[in-house]
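[1] No sequence on hand, only this structure:
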């Protein structure tokens, strides 16, 4: 479907955002060629954008390598306000880590990916540790599936049509039909357990954070096959997550009354 507002968009801003998003990996710096390949832009265009960001203080170059500066954090500062989901969630996530000894995360759905917006790690961090702002495939994560399960049917079908169901391990669901079946189960029980679907040796369980029966995010615990089993995640960790997700949802609703108007009694 054609975007009716496409004529009102500013292409130069879209390109600038594409350059910023090129730095979403684990590399500390990138060359113009690497950024151009990731952003799908011509090198001269990327160079001009980087020079503009350098002038504004958001990027700097060292020889042929470019890095972002701490000033880019200003861009996301508004999202992490006191009433935001991440800031409210942090008050409760440490309780989960203390009780389980595992890593606790909050994620939100963006298309076919999950974005981690809050994370508290145990003193024994997992390999391939996720960073704030990092994107992971929704179909291969417990956090992703509890949020996909709450999409309206037409939204889910649009997401599945656009989503590459790539295999990350032999356990990853790569069939749209199998994923629909899994999401139906997740929707019925309102939690998901993922066993080595994204990384070998890693397991996870997640529940939605529901405000007025609508998900504002997902709360999950990730661990290893050495520390947790599917049974322990389901019987011990999941009930704790439900309790904490309820507390987060209540606090988030109270902190944002303008978003959630109570129906007149």
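    Happy to help now that I have it. For clarity, every value in this text was computed on a predicted model and none was experimentally measured. Residues are numbered from 1 along each chain as shown.
[2] alpha carbons only for contacts and neighbour counts from here, please
    Will do.
[3] what ranges do the helices span in the stretch 151-265 of the chain?
    Ranges of helices within the stretch 151-265 of the chain are 153-162, 176-189, 230-232, 238-255, based on DSSP state H, counting those that start in this stretch.
[4] Could you look over those helices and pick the most buried one?
    Most buried of the helices of the stretch 151-265 of the chain, by mean neighbour count (mean count of other C-alpha atoms under 10 Å): helix 238-255, with a mean of 19.
[5] Outside of that one itself, list whatever touches it.
    Contacting residues not belonging to helix 238-255 are listed as 83-85, 88-89, 92-93, 96, 191, 205-211, 219-220, 259-260 [C-alpha atoms under 8 Å, 6 or more residues apart in numbering].
[6] putting a second one here so we can go through both:
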């Protein structure tokens, strides 16, 4: 089959419709008919038919000259996101966090009085501080456990983050932030582990906390467009 040939089942109009949707992005949130046609290599007539069809379906709106996507476009990604469990949903954000700060990151959930690691990405260096998936720790003794416990409804006050400075025994400083679902309930915690000799607690707070909180916020944003009542596969936090 030639390189540019399509299989018999291929629906060209569907491909063109998806191309029109992809023509809108952060740099081009609004486009004219001519701009859409040019970006998608379509005639103006074809682009107009596709845009009007998307408008009839509620995915595009127009003020007469400019076309924009509507929030309903999020429905197209809902089925994919709702099928993810929390560790897989969080994985790309953990990987991005590690690439930005160069320290090991982990995602933990509460099971009773324990913090359980359900996903982790180690730093790419020798002697990186990291925990294994499946590892369990007394929640009160860990930064990520405290971040989750302090965010439970019965806690005195929600903590935006918890920092535990390294002690002489393990020499690891940990920084953690809670992750909340659409209803504002804590479902997990994200943490960073840093060897104390490499970075002081003050530096950890100043340089790593904004990145950590951004990662937690990104995970929460994905959770907001998934099932508003996560089941056990999402690692919903429970406490005895």
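    Thanks, I have the structure now. Just so we're clear, the structure is a prediction, and the values are computed from it rather than from any experiment.
[7] Please state their TM-score.
    Here the TM-score for the pair of chains, by TM-score structural alignment, normalised by the length of the second structure, is 0.56; 149 aligned residues with a C-alpha RMSD of 2.5 Å.
[8] on that earlier part again, will you turn the helices of the stretch 151-265 of the first structure into JSON lines that also has distance to residue 15 of the first structure?
    Shown next, in JSON lines, are these (distance: least, C-alpha to C-alpha, whole Å):
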{"stretch": "helix 153-162", "distance to residue 15 of the first structure": "21"}
{"stretch": "helix 176-189", "distance to residue 15 of the first structure": "32"}
{"stretch": "helix 230-232", "distance to residue 15 of the first structure": "44"}
{"stretch": "helix 238-255", "distance to residue 15 of the first structure": "34"}
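[9] Residue 217 of the first structure and residue 61 of the first structure: what is the separation?
    Residue 217 of the first structure sits 36 Å away from residue 61 of the first structure, going by C-alpha to C-alpha, to the nearest Å.
[10] Looking at these two, which has the bigger crowd around it?
    Neighbours around residue 217 of the first structure and residue 61, counted as other C-alpha atoms under 10 Å, are more numerous at residue 217. The numbers are 26 against 15.
[11] Now do the strands in the first structure.
    For the first structure, the strands defined by DSSP state E occupy 30-31, 59-62, 65-68, 103-110, 113-120, 135-137, 192-195, 202-211, 214-224.
[12] how about a markdown table for those strands, with distance to residue 77 of the first structure added?
    Shown next, in a markdown table, are those (distance: least, C-alpha to C-alpha, whole Å):
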| stretch | distance to residue 77 of the first structure |
| --- | --- |
| strand 30-31 | 24 |
| strand 59-62 | 17 |
| strand 65-68 | 16 |
| strand 103-110 | 17 |
| strand 113-120 | 12 |
| strand 135-137 | 19 |
| strand 192-195 | 31 |
| strand 202-211 | 22 |
| strand 214-224 | 19 |
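[13] for these, which one sits closest to residue 176 of the first structure?
    For those, proximity to residue 176 of the first structure was assessed by C-alpha to C-alpha; strand 135-137 is nearest, at 13.9 Å.
[14] Residue 97 of the second structure and residue 105 touch, don't they?
    Yes. Counting by C-alpha atoms under 8 Å, residue 97 of the second structure does reach residue 105; the two are 7.3 Å apart.
[15] quick one, which of those two is more surrounded?
    Between residue 97 of the second structure and residue 105, residue 105 has the larger neighbour count (other C-alpha under 10 Å), namely 29 against 23.
[16] excluding its backbone neighbours, what's nearest the most centrally placed residue in the first structure?
    What sits nearest the mean C-alpha location of the first structure, by C-alpha atoms, centre = their mean, is residue 115, with 1.3 Å. Among residues not flanking residue 115 of the first structure along the chain, residue 135 sits closest, at 4.6 Å (C-alpha to C-alpha, 6 or more residues apart in numbering).
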